[in-house]
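S.K.: Fold the following, please.
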Amino acid sequence: MRNTRIDLAPEVREKSIELLNARLADAIDLKLQAKQAHWNVKGRNFIAIHELFDAIAGRVDAQVDELAERVTALGGVAEGTLQAVTKRTTLAAYPLRADGGDHVARLADALAAYGKAARAAIDAATGFGDADTADLFTGISRAVDKDLWFLEAHLEG
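M.R.: Coordinates of the predicted model:
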């Protein structure tokens, strides 16, 4: 870990970096899952769902950048390679093939898992004294809940 003038104790920064990298892997995986769904969705309400998946991927991509930049600001190395993501992700594997409704349900499941992990990260970062990292995860949690609402609306009826 490199030195920085950020006034958090080194052990707090180390814990934050580990937490951020863990969720970075999930975010990268989630973004790729949303793009997989976006590229391959077919069927009823195609354009609405196709565009929703792309919008979700875009929002998660912005979160990826925020997570990675927080890691580096704290003096760490953002672990965003495919190899690192494959080792670290906690999300369930996404199928290569699915129908439209199944894409919605599977992406909703992935978003729900990501949101749950973000809320746990809020508690963890608060617990070891990094309010800024907790705040970053609070913003992610709020955005994920909204995207999950959009997806779940397609599953009703």
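S.K.: from here on, contacts and neighbour counts on C-alpha atoms
M.R.: Noted.
S.K.: Please identify which helix or strand holds the spatially most central residue of the chain.
M.R.: Geometric centre of the chain, nearest residue: residue 27, 2.8 Å, by CA atoms, centre = their mean. Per DSSP states H and E: residue 27 is located in helix 10-40.
S.K.: other SSEs contacting that helix?
M.R.: When contacts are defined as 3 or more CA pairs under 8 Å, 6 or more residues apart in numbering; DSSP states H and E, helix 10-40 packs onto helix 46-73, helix 82-88, helix 100-127.
S.K.: CSV please, covering those helices and showing distance to residue 150 and mean neighbour count.
M.R.: Output for the helices and strands packed on helix 10-40, formatted as CSV (distance: least, CA to CA, whole Å; neighbours: other CA atoms under 10 Å):
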stretch, distance to residue 150, mean neighbour count
helix 46-73, 8, 18
helix 82-88, 26, 14
helix 100-127, 9, 20
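S.K.: quick one more, to check against the first:
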Amino acid sequence: MATNVLGPIRLIAAFVEHLQTRPDATIMTVSSGLAFLPLKITPSYNASKAAIHTLSESVRLQLAGTSVKVVEPVPPAVRTALLPGHEDDERSMPLDEFVTEVVGLIEAEPDAKEIQVERVKFLRYGEARGDYDQVVAAVNG
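M.R.: Okay, here's the model as predicted:
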């Protein structure tokens, strides 16, 4: 878990001064829908992605009023080879669809702080909708 969080922290620290000299710069972090609710088989991953989300918000506050934006894509489960068998998981979003939707959102909403494809909103807003327990049960069922 430490490298999942320390890597972005160290990269941001290494480049932030340089980025602040640029007229328009972006730091992009990647969290996950699992930053907002737990998947019982990946507790460290969930925790590290929650940390990345909070890091993103904190750095965004620190850099407010500068030329540096902080943008956080929040993917759902995406079909990739990162986990064995995951690239064939029908419950996961096909990678090409994810990329297409993310690029479209970035183009349509250039000032967005979080990039949320439709499929992640079920996870992202369970607590706000009041159905958090049901979402946790569905994800872990």
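S.K.: Just give the TM-score of the two.
M.R.: The TM-score (TM-score structural alignment, normalised by the length of structure 2) is 0.30; 81 aligned residues with a CA RMSD of 5.5 Å.
S.K.: re earlier: mind putting the helices and strands packed on helix 10-40 of structure 1 into a markdown table with distance to residue 147 of structure 1?
M.R.: Output for those, formatted as a markdown table (distance: least, CA to CA, whole Å):
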| stretch | distance to residue 147 of structure 1 |
| --- | --- |
| helix 46-73 | 7 |
| helix 82-88 | 22 |
| helix 100-127 | 8 |
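S.K.: ok so, going back, got the angle for the helix holding residue 27 of structure 1 vs helix 46-73?
M.R.: Compare the direction of helix 10-40 of structure 1 with that of helix 46-73 by axes from the mean of the first three to the mean of the last three CA atoms, to 10 degrees and you get 160 degrees.
S.K.: gap between helix 10-40 of structure 1 and the chain center?
M.R.: 5 Å (CA atoms, centre = their mean, to the nearest Å).
S.K.: Skip the chain neighbours and tell me the closest residue to the residue nearest to the centre of structure 1.
M.R.: Closest residue in space to residue 27 of structure 1, ignoring its immediate chain neighbours: residue 64 at 5.8 Å, by CA to CA, 6 or more residues apart in numbering.
S.K.: Now do the contacts for that neighbour.
M.R.: By CA atoms under 8 Å, 6 or more residues apart in numbering, the contact set of residue 64 of structure 1 is 24, 27, 28.
S.K.: re earlier: quick one: closest of the helices and strands packed on helix 10-40 of structure 1 to residue 12 of structure 1.
M.R.: Ranking the helices and strands packed on helix 10-40 of structure 1 by proximity to residue 12 of structure 1 (CA to CA) places helix 100-127 first, at 8.7 Å.
S.K.: for whichever helix or strand comes after that closest one, packing partners?
M.R.: Counting by DSSP H and E, the element after helix 100-127 of structure 1 in chain order, helix or strand, is helix 131-155. When contacts are defined as 3+ CA pairs under 8 Å, 6+ apart, helix 131-155 of structure 1 sits against helix 46-73, helix 100-127.
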